[in-house]
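> Sequence and predicted structure are below.
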Amino acid sequence: MIAFQDDEHYLLRNEMGERLYHGYAEGMPILDYHCHISPRQIWEDARFDDIAQVWLGGDHYKWRLMRACGVDERFITGDAPAREKFQKWAETLGCCVGNPVFEWSHLELKRYFGFDGVLTPQTAQEVWDLAGERLASPEYSCRNLIRRSNVRLICTTDDPADSFEWHRKIATDPTFDVRVVPAMRPDAALRIERTEEFGAYVARLADVAGMPVASFADLCQAISARYDVAASLGCRASDHALDFVMCEPASPGHVEHIFQLALEGVAPTYEQVLQYKTALMRFLAREYERRGWAMQLHFGCLRDNNRTMFERLGPDTGYDCVSNYAPADQLASLLDMIERDGGLPKTILYSLNPADSIVIDTVMGCFQRGPVAGRLQNGSAWWFNDSEVGMCEQLTTLANQGVLGTFVGMLTDSRSFLSYPRHEYFRRVLCGLLGEWVEQGKYPADEALLGSIVRDISYNNAVRYFGFDLDEE
């Protein structure tokens, strides 16, 4: 029997998996090309009062589990004292056997706080005190947590209407050697169905860009101007959160008509929403191809399903689920349209529904072209699929239908500065799976070749793919 999260054997399954992980993956740096951590907190080198603040604040993964265990909302998003919230989390965690959050939580406790035990109601005070002692040290500031995690570069998630103030400051700070660059997420510019919010957003974008935005062409020009600023700060990627990838073309005149209606406060029809979003995505894709940026498309999520709680707490609070609507014909048609418009940019496709993996892998195979290896990518197992099972399924389907060796690997997609052990988790799963294929006789026991693949997926492929000026390992 293997001890709980034993460093030598955890998730590695076999001898070859252990050799691949410890010999090739373990020491590789991290390029976190998609996350939601705050550039302001990085600039200010923020500190945390206690483990509840750094661990439970904003973590809807944990919130969902606490609700499922009957914990009152006061101890989740309410005004209960931090120590009491942490106790409720300790009571919850013991019921979560088989859930990846159980494993991530204990990896974080081990890697950052040196706690080798199990968080239970009985050990909660010990963990609280140990973490509190460590967090009181300057070595546990945001910047030092990033450094000790061997991170080389972070792409945050930023709107074109953001000021980029914090990125500018970080970029000129010689005391911090980890690069922090923006990644563009123009979701607010796409959400024309939210008429009141959309009008306010257009006004804010116009103000930041320093130009009037009175037409769809003006909107595109303003976004492009803000992209110029992001590029000067090192941006190499965008990200879009879509319900599904749509393709509903319309004439330029009709798109302009839809835009004007929205500015006047008139709610567009469902068809008009799709037409507008299709037109804007086509423009944005041309921008990405022109700049050499990667376009990331996240889809397959039904958001804010509990309207009562949404009205109380807002978005991203634990009330989203997997969608089973991801029309392959529209995905393929949009990619084809963009390719004909002037060239499909490097594109990473993520669906929250694991059943979509084979669709993604086969659709993207229709649009691969040089000189970029893996120009289209099936993104790392995302959100509800961030588990050993989900990762193995994504890796296996990609290997079966495409080229695993060009995969750009893991990202945190997190708001927490303690989430970097997810890269360790992913690398262990990857090495264990490759080792299993060797044991089954599916792949030769060529450690050097497999090790090279592991190192590339862990870090080097992302460096090449996004074009960052970083040394490969």
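Nice, thanks for sending it over. As the structure is a computational prediction, the values presented were derived from the model and not from experiment.
> only C-alpha atoms for contact and neighbour calcs from this point on.
OK.
> Quick check, E139 in contact with E133.
No. Judged on CA atoms under 8 Å, E139 makes no contact with E133 at a distance of 11.1 Å.
> So for the two, which residues contact both of them?
Listed contacts common to E139 and E133 are nil; contacts here mean CA atoms under 8 Å, 6 or more residues apart in numbering.
> Would you map the strands across the stretch 351-473 of the chain?
376-378 (DSSP state E, counting those that start in this stretch).
> Check the chain too.
Using DSSP state E, the strands of the chain run over residues 30-32, 151-158, 179-184, 237-241, 294-299, 301-302, 321-322, 346-351, 376-378.
> just so I know, which of those strands lies nearest T362?
Ranking the strands of the chain by proximity to T362 (CA to CA) places strand 376-378 first, at 9.9 Å.
> Can you spell out which helices and strands pack onto the closest one?
strand 346-351, helix 357-364 (3 or more CA pairs under 8 Å, 6 or more residues apart in numbering; DSSP states H and E).
> got the contact list for G265?
195-196, 199.
> Use this one as the comparison:
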Amino acid sequence: MAAKPFINDTFLLQNKFAEELYFNYAEKQPIIDYHNHLPPAEIADNRVFDTISQLWIAGDHYKWRAMRTFGINEKYITGNAPDEEKFTAWAKTVPHTLRNPLFHWTQLELKRYFDIDDYLNEGNAADVYASVNQKLKDPQYFTQGLLSRMNVEMLCTTEDPTDTLEHHKKLAGSSFTTKVNTAFRPDKAILIESETYNDYINQLEKASGISITTFNDLKVALLKRLDFFHENGCRISDHGLNQLPFAVYTDWEINAVFDKKRKGTPVSAHETEQFKTALMLFLCEEYATRNWVQQFHLGALRNNNVRMHRLLGPDTGWDSIGDYPQAATLSKFLDALDTKDKLAKTILYNLNPADNELFATMVGNFNDGSLRGKVQYGSGWWFLDQKDGIIRQVNALSNMGLLSTFVGMLTDSRSFLSFPRHEYFRRVLCNLLGQEMESGELPQDAAWVGSMVSDICYRNVKQYFEL
């Protein structure tokens, strides 16, 4: 007898209070996904996927890591194997992902998008592959249809300052009802230690029309791109760094460091930290001037496997949690902005769970009463966006801040099938609160607690980003 599907109405909801919170206050809230890496060209062009492998496996390094661990050859992951063979290799892996969030996500996505209850495995892979591929021919499974069926009100992709934003412009002039915005991600201009830094600055010259030979030129070029992004509706920035920098510097020193780099002279670790501090403070002051929201994703140790990075490039599944010191420079950086009254609305994300309480208390240092939840402790990110990671982040925020002002979940995903992660988060949140209502730790007042749930799932983020 086949196992009974566990993706049912009460999935993750373990008592009547959890069910009431979810069904009455969370389930039907629209999704505002304020940080992801979806390709805007595929949204603007309303891409049609030929196979589920193209839609579901391509680009998903969560799945890739699991397949490699299970012993699947790279040919069936990022290699040249036929799409059906790649799907079969993933289906073969799925039964062995028990207790990994991929097992929950896989079944949740198959259910929500394709109404498939069966557990995916090697035995039913061919049938699932054929069934889904047939559905992908229907417009409701093109990219825009996939977003609409998940009730996505707004999503925000992530673009480099050199981007033309042509696809966002196309979407802005279209009849597509989901709002698609962009976030300004200038990391390549900041990471002066990169071997390809000068090549990138040359690209920035072309995009900005500014000849960049001095640090001031660099600031002028970035200002021009900031203005261009702002004119095209951007109100969010994002940075993915090991840690926020902070080193004392003079203008003369920063000019000298940039000049050295442009001439191909090595830059020291201290000079690198000085440069990053100067440029980041400049950018963040500009964000505040424009009333943007700034996001800092901190703590990833990237590209650990040099051999595979050379073969496949970045963002292919060779990153992990780093153990960088965070508190001192994070505090000094935020304080330098706050001292000038130039601290924009800020969301901090940590990748190392050991930093949960550090980040949860740090945001409280800079919530000055000027705005509700001005500085946010962001949701569980990357390796921490699973059930345990969500609960630990919520608990840290609850214990040391105000959960009621939290702006909630985001996907941080490259997959058009990742939006049920908002449902996953909402179920986990409602169950956590429902258990405490049942035990008497919270009032057994569904309207009171439910109002907070609705705030976290939708109203807070809508207000925070002024949508």
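Thanks, I have the structure now. This structure is a prediction, so every number in the text was calculated from the model and none was measured.
> returning to what we had before: let me know the closest of the contacts of G265 of the first structure to Q440 of the first structure.
Comparing these against Q440 of the first structure with CA to CA places T195 closest, at 56.3 Å.
> Burial check on whatever residue of the first structure lines up with L191 of the second structure, number of neighbours?
With TM-score structural alignment as the criterion, L191 of the second structure lines up with R191 in the first structure. Using other CA atoms under 10 Å, R191 of the first structure has 16 neighbouring residues.
> what's the closest non-adjacent residue to R191 of the first structure?
F198 (6.6 Å; CA to CA, 6 or more residues apart in numbering).
> just A89 of the second structure next, same as before
Y76 (6.5 Å).
> Confirm for me that the one you found is in contact with E85.
Yes. Taking CA under 8 Å as the definition, Y76 of the second structure is a contact partner of E85 at 6.7 Å.
> How about the contacts made by the most centrally placed residue in the first structure?
By CA atoms, centre = their mean, the first structure has its centre lying nearest to D413, at 2.8 Å. By CA under 8 Å, 6+ apart, the residues touching D413 of the first structure are 34-36.
> Also D187 of the second structure?
160, 239-241.
> can I get those in a markdown table with distance to Y62 of the second structure and neighbour count?
A markdown table is the format used below for those (distance: CA to CA, whole Å; neighbours: other CA atoms under 10 Å):
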| residue | distance to Y62 of the second structure | neighbour count |
| --- | --- | --- |
| D160 | 23 | 18 |
| H239 | 21 | 20 |
| G240 | 18 | 16 |
| L241 | 20 | 17 |
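> mind putting the helices and strands packed on strand 376-378 of the first structure in TSV, mean neighbour count and distance to F417 of the first structure included?
Output for those, formatted as TSV (neighbours: other CA atoms under 10 Å; distance: least, CA to CA, whole Å):
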stretch	mean neighbour count	distance to F417 of the first structure
strand 346-351	24	23
helix 357-364	20	29
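> Which one of these lies nearest to D329 of the first structure?
Closest among these, using CA to CA: helix 357-364, at 9.4 Å.
> what's the mean distance for that closest one versus the second structure?
When the second structure is overlaid, helix 357-364 of the first structure sits 0.8 Å from its aligned residues on average, using mean CA distance after the TM-score superposition for the first structure.
> Give me the distance between stretch 16-29 of the first structure and the centre of its chain.
From the chain centre to the centre of stretch 16-29 of the first structure is a distance of 23 Å (CA atoms, centre = their mean, to the nearest Å).
> Please apply the same query to stretch 238-245 of the second structure.
The mean C-alpha position of stretch 238-245 of the second structure is separated from the chain mean by 14 Å, CA atoms, centre = their mean.
> what's the span of it from first residue to last?
15 Å (CA to CA, to the nearest Å).
> now do stretch 113-127 of the first structure
9 Å.
> same check, this time on stretch 313-324 of the second structure
Using CA to CA, the distance between the terminal residues of stretch 313-324 of the second structure is 23 Å.
> and what of stretch 378-394 of the first structure?
8 Å.
> for stretch 411-428 of the first structure, same thing?
14 Å.
> Dump the helices and strands packed on strand 376-378 of the first structure to a markdown table, plus distance to P252 of the first structure.
Shown next, in a markdown table, are those (distance: least, CA to CA, whole Å):
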| stretch | distance to P252 of the first structure |
| --- | --- |
| strand 346-351 | 25 |
| helix 357-364 | 28 |
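> which stretch among those comes nearest S419 of the first structure?
strand 346-351 (19.7 Å).
> according to the alignment, that closest one goes to what range in the second structure?
With TM-score structural alignment as the criterion, strand 346-351 of the first structure aligns to 345-350.
> try stretch 106-116 of the first structure
Going by TM-score structural alignment: stretch 106-116 of the first structure matches residues 107-117.
> Show me which positions of that stretch end up buried.
For stretch 107-117 of the second structure, the buried set under the neighbour-count rule, 16 or more other CA atoms under 10 Å, comprises 107-113, 116-117.
> Helices of the stretch 201-350 of the first structure, residue ranges please.
Under the criterion DSSP state H, counting those that start in this stretch, the stretch 201-350 of the first structure contains helices at 216-232, 252-263, 270-291, 307-313, 328-341.
> which parts of the shortest one are buried?
Which is helix 307-313 of the first structure. In helix 307-313 of the first structure, counting by 16+ other CA under 10 Å, buried: F310.
> Now it on the second structure. Mean distance?
Following the fit onto the second structure, the mean deviation recorded for helix 307-313 of the first structure is 0.4 Å by mean CA distance after the TM-score superposition for the first structure.
> The second structure: matching residues for that helix?
Going by TM-score structural alignment: helix 307-313 of the first structure matches residues 306-312.
> and the matching stretch, how far out from the chain's middle?
24 Å.
> With stretch 47-67 of the second structure instead?
On the basis of CA atoms, centre = their mean, stretch 47-67 of the second structure sits 18 Å off its chain's mean C-alpha point.
> Give me the distance from stretch 318-325 of the second structure to the chain's centre.
16 Å.
> try stretch 454-464 of the first structure
17 Å.
> Fine by me, thanks again.
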